[in-house]
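Visitor: can't give you the sequence, but here's the structure:
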């Protein structure tokens, strides 16, 4: 039996399980050592799964600031045993891309056990463009806001992330009846939730010199996942009862940016389209989701993405913001970890840290932030709207 994964491609119907997880504390820029963070997260995930390093068939390492051979350098303290290692560097899309690739290796039968690692440790003086994985613009390049007559100009707006997020905030205040107090209330609620998350040590700390009031704080951190097939889990006696039901990545259609919209430049249309696809693939809907970790790079992202994912309507955004980080109207708990706004954002590690959080929630190990009776979880990540990713997880045991 086979399942469709898009564009007519099929793979054997093989379940993928999350066997072990690890996440380091996220710390301010300039205070993290990439090798120490990555090795710590991997050792935590191996201990959680009770798996030796030599049993891993495949490693994918995500690092937004990584270069050639970065993974081999970061994981050198664990030793070299001929395990294939792939390095990925794709800005804020890096973490989910690594997860998706490792999952595909398991689905295809290429691997029985895969390790996914996300890590970033950036210097305190890093600029906003470099943080997002972009090249610094030349002094004579014009700042492209969302708008203009050419598709290329609208896409170019993503090369100016701070201006794009500032435009997002202005649009929220102008078109949705939100106030600055509402936006601050969401940010405060995120930071309060983050106080319950031992990996989120950035709550309330000042950001970088280019930090805007409603953006997530840049951070250093690492996260790791051990993934395996059911046969591997049975063979080694691993108690793995979190399954990945689906993992998707999507991008723009031409029509998404015509007419121009700052929300669609930041991924609203793609998120809305992709979530319908993943729900259809899994036979679920937003009403079936108990807990969500979405990409809240900004307060605006939290609000707009909550609506795009089906957890509220656009006309409910004011009351949704006033409720802070409570449950959606359908009952899902959104960002119990505090999200990027509460934990901080280390681009290569963030998506994997989201999956770690959801695994902890589904296995009942999230401590004071535990969502009761959580069985189905949705993870959402973005890279300035140019790439949107979704993952559905579900606890297989009753």
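Guide: Right, received. Where do you want to start? What you see is a predicted model, and the numbers here were worked out from it, not measured in a lab. Numbers count the residues shown, from 1 in each chain.
Visitor: C-alpha from now on. contacts and neighbour counts both.
Guide: Noted.
Visitor: what about the residue nearest the centre of the chain, distance to residue 318?
Guide: By Cα atoms, centre = their mean, the chain has its centre lying nearest to residue 351, at 2.6 Å. Distance of residue 351 to residue 318, given as Cα to Cα, to the nearest Å: 27 Å.
Visitor: before we move on, what about residue 205?
Guide: 26 Å.
Visitor: So between the two, which is more surrounded?
Guide: residue 318 (16 against 13; other Cα atoms under 10 Å).
Visitor: Can you list the buried residues in the helix or strand that that one is a member of?
Guide: Under the criterion DSSP states H and E, the helix or strand holding residue 318 is helix 317-322. Residues 317, 318, 320, 321, 322 are the ones in helix 317-322 that count as buried (16 or more other Cα atoms under 10 Å).
Visitor: where does the nearest residue to the second one once chain neighbours are set aside fall, helix, sheet strand or coil?
Guide: If you skip the residues right next to it in sequence, residue 318 has residue 178 as its closest partner in space, 5.7 Å away by Cα to Cα, 6 or more residues apart in numbering. At residue 178 the chain is in coil, as set by DSSP: H, G, I helix; E, B strand; the rest coil.
Visitor: got it, and the one 10 residues further on?
Guide: State at residue 188, reduced to three classes by three-state DSSP: helix.
Visitor: what about the closest residue in space to residue 23 that isn't next to it in sequence, how many residues close to it?
Guide: Closest residue in space to residue 23, ignoring its immediate chain neighbours: residue 223 at 4.1 Å, by Cα to Cα, 6+ apart. Look at residue 223: counted by other Cα under 10 Å, it has 36 neighbours.
Visitor: same thing with the one 4 residues further on?
Guide: A total of 32 residues lie near residue 227 under the criterion other Cα under 10 Å.
Visitor: so what's the residue nearest to residue 70 when sequence neighbours are not counted up against?
Guide: Residue nearest to residue 70 in three dimensions, not counting chain neighbours: residue 87, with 6.8 Å by Cα to Cα, 6+ apart. Residues counted as contacts of residue 87 (Cα atoms under 8 Å, 6 or more residues apart in numbering) are 60, 61, 62, 63, 66, 68, 69, 70, 71.
Visitor: let's see 10 Å
Guide: Counting by Cα atoms under 10 Å, 6 or more residues apart in numbering, residue 87 touches 59-63, 66-72, 94, 98, 117.
Visitor: Now, those that are in strands?
Guide: 59, 60, 61, 62, 117 (DSSP state E).
Visitor: what's the most distant pair in the residues you listed?
Guide: Greatest spatial distance among these (Cα to Cα): 59 and 62, at 10.0 Å.
Visitor: can you list residues touching both of these two?
Guide: By Cα under 10 Å, 6+ apart, the residues touching both residue 59 and residue 62 are 71, 86, 87, 98, 99, 116, 117.
Visitor: ok, now which ones touch the first one?
Guide: For residue 71, the residues meeting the contact criterion (Cα under 10 Å, 6+ apart) are 35, 38, 59-63, 85-88, 117-119.
Visitor: okay, now the one to match up with it:
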């Protein structure tokens, strides 16, 4: 990558429960994409390429969605990388710009989902033809396969292993839910905006022990978008005051380390998250100590704790104490998931990574209203998809 890339416009819809409205996915993209273009102060005709992320719609749904913004004939790419889809679309946009291919690219992400747990039923534990068969095989060999939702099982079993290995407590896991639900109260885009006590999170319905419902991300409908531009485009269009630099970005996928230990902690993505973070720190010359605000992939409370360790925010096994001590909320060393995170903001798969980008851009511009992190200048986004992909993005405002 030889050129700088900047996010100059962001937009998103409010995330909603599936099947609660009559909006189609293209309606949501028209709203989110239109907002991003308006935020950048540009027209769709100035966009040169459009990567579009989604998981639940048919092939070329990206074109159908993007056509709501204009019929300029530019290339549209359909992107599917499980829960990391949104950040993957953003990464493609950044590569087009930083690699000198384009000066202005629009990344879109959306999802119109169905109610119920992600991954459906366990189907008797037969995932032999699934793309995540190796991951569930690790879990089945150590923990068996139960009737609870499979994604909750594998992350719940990762939580059990972390508790056995490091003494992490149910209260520490639940504190993640308490924190993120509390943060979402201030976010008008969040699917849920209710605050809960620690006891309420602990006493909520168990999905797969030790994880309760209020520690699990819901399925959601929603869309998000980001305009990524070159330094030349920023200068020519007078966008310097609104531009946020993508200082570094990296994607990692599973390696032998993900499966060799036989641990769900590794199978759900800790090694690839750690690898992507290290590459971002090396590329940017910044470390986690330089970061002010973080949007990370808390699909389940345990994954927030695992990501603290992967990002180097604490030593291995120290994440439970970190969240319990208040280090990851307002007044602490970092503010993690000021949006409410996936647990409370919602998780429309294709939109999640771009919604993280939108929140961080607003934070670094000082436009996050009453959820603003004071003095935020550096933000980090972490978006992960089981099966697997981990994308870490470092954003910086000069």
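Guide: It's in. The shown structure was predicted, so the numbers you read here are calculated from the model rather than taken from an experiment.
Visitor: Can you tell me what residue 298 of the first structure aligns to in the second structure?
Guide: Using TM-score structural alignment, the equivalent of residue 298 of the first structure in the second structure is residue 300.
Visitor: OK, contacts around that match?
Guide: Residue 300 of the second structure makes contact with 151-152, 155-156, 159, 173, 176-177, 211-218, 342-343, according to Cα under 10 Å, 6+ apart.
Visitor: 7 Å instead, please
Guide: Taking Cα atoms under 7 Å, 6 or more residues apart in numbering, we find residue 300 of the second structure in contact with 155, 215, 216, 217, 343.
Visitor: next one: residue 377 of the second structure
Guide: Residue 377 of the second structure sits next to 292, 364, 396, 397 when contact means Cα under 7 Å, 6+ apart.
Visitor: Now which residue in the first structure aligns to it?
Guide: Counting by TM-score structural alignment, residue 377 of the second structure lines up with residue 375 in the first structure.
Visitor: From residue 332 of the first structure, how far off is its match?
Guide: Applying Cα to Cα, the value for residue 375 of the first structure to residue 332 of the first structure is 11 Å.
Visitor: and for these two, which residues touch both?
Guide: Common neighbours of residue 375 of the first structure and residue 332 (Cα under 7 Å, 6+ apart) are residue 290.
Visitor: How much space separates the nearest residue to residue 152 of the second structure once chain neighbours are set aside from residue 170 of the second structure?
Guide: Spatial nearest neighbour of residue 152 of the second structure, excluding adjacent residues (Cα to Cα, 6+ apart): residue 208 at 6.0 Å. In this view, residue 208 of the second structure and residue 170 of the second structure are 12 Å apart by Cα to Cα.
Visitor: so what's the counterpart of residue 287 of the second structure in the first structure up against?
Guide: Aligned counterpart of residue 287 of the second structure in the first structure: residue 285 (TM-score structural alignment). When contacts are counted by Cα under 7 Å, 6+ apart, residue 285 of the first structure touches residue 279.
Visitor: Residue 221 of the first structure now?
Guide: Residues counted as contacts of residue 221 of the first structure (Cα under 7 Å, 6+ apart) are 24, 25, 26, 27, 37, 119, 120, 121, 346, 349.
Visitor: which residue lines up with it in the second structure?
Guide: Alignment note (TM-score structural alignment): residue 221 of the first structure maps to residue 222 of the second structure.
Visitor: where does that match land in three-state SS?
Guide: Classified using three-state DSSP, residue 222 of the second structure is strand.
Visitor: That one - nearest residue in space that isn't next to it in sequence?
Guide: residue 15 (4.8 Å).
Visitor: Check the gap between the alignment partner in the first structure of that neighbour and residue 47 of the first structure for me.
Guide: In the first structure, the residue paired with residue 15 of the second structure according to TM-score structural alignment is residue 26. Separation of residue 26 of the first structure from residue 47 of the first structure (Cα to Cα): 20 Å.
Visitor: same question, residue 249 of the first structure
Guide: According to Cα to Cα, residue 249 of the first structure stands 30 Å off from residue 47 of the first structure.
Visitor: quick one, which of these two is more surrounded?
Guide: With neighbours defined as other Cα under 10 Å, residue 249 of the first structure and residue 47 compare such that residue 249 has more, 20 against 14.
Visitor: is it true that the more buried one touches residue 386?
Guide: No. Here residue 249 of the first structure lies out of contact with residue 386, judged by Cα atoms under 7 Å, at a distance of 10.5 Å.
Visitor: burial of residue 278 of the second structure, as a residue count?
Guide: Number of residues near residue 278 of the second structure (other Cα under 10 Å) recorded here: 18.
Visitor: Grab the nearest non-local neighbour of it.
Guide: In space, residue 278 of the second structure is closest to residue 311, 7.8 Å off (Cα to Cα, 6+ apart).
Visitor: What about the second structure, which residue is the most distant from its middle?
Guide: Note on the second structure: the largest C-alpha distance from the chain mean falls to residue 236, namely 31.4 Å (Cα atoms, centre = their mean).
Visitor: quick one: contacts for residue 55 of the second structure?
Guide: 80, 82, 111, 349, 350.
Visitor: now for it: what does it line up with in the first structure?
Guide: Aligned by TM-score structural alignment, residue 55 of the second structure pairs with residue 64 of the first structure.
Visitor: separation between the residue nearest to residue 70 of the first structure and residue 249 of the first structure?
Guide: As for residue 87 of the first structure, its distance to residue 249 of the first structure is 18 Å (criterion: Cα to Cα).
Visitor: cool, and residue 52 of the first structure?
Guide: From residue 52 of the first structure to residue 249 of the first structure the distance is 31 Å (Cα to Cα).
Visitor: got it, and residue 118 of the first structure?
Guide: Distance, residue 118 of the first structure to residue 249 of the first structure, using Cα to Cα: 18 Å.
Visitor: what about the strands in the second structure?
Guide: Assigned strands in the second structure, in chain order: 5-12, 50-53, 76-79, 104-111, 206-208, 211-212, 222-230, 244-252, 293-295, 335-336, 378-385, 389-396 (criterion: DSSP E).
Visitor: The counterpart of residue 16 of the first structure in the second structure: what's it in contact with?
Guide: In the second structure, the residue paired with residue 16 of the first structure is residue 5, using TM-score structural alignment. Each residue near residue 5 of the second structure by Cα under 7 Å, 6+ apart is listed here: 94, 97, 98, 228, 229, 230, 231, 245, 246.
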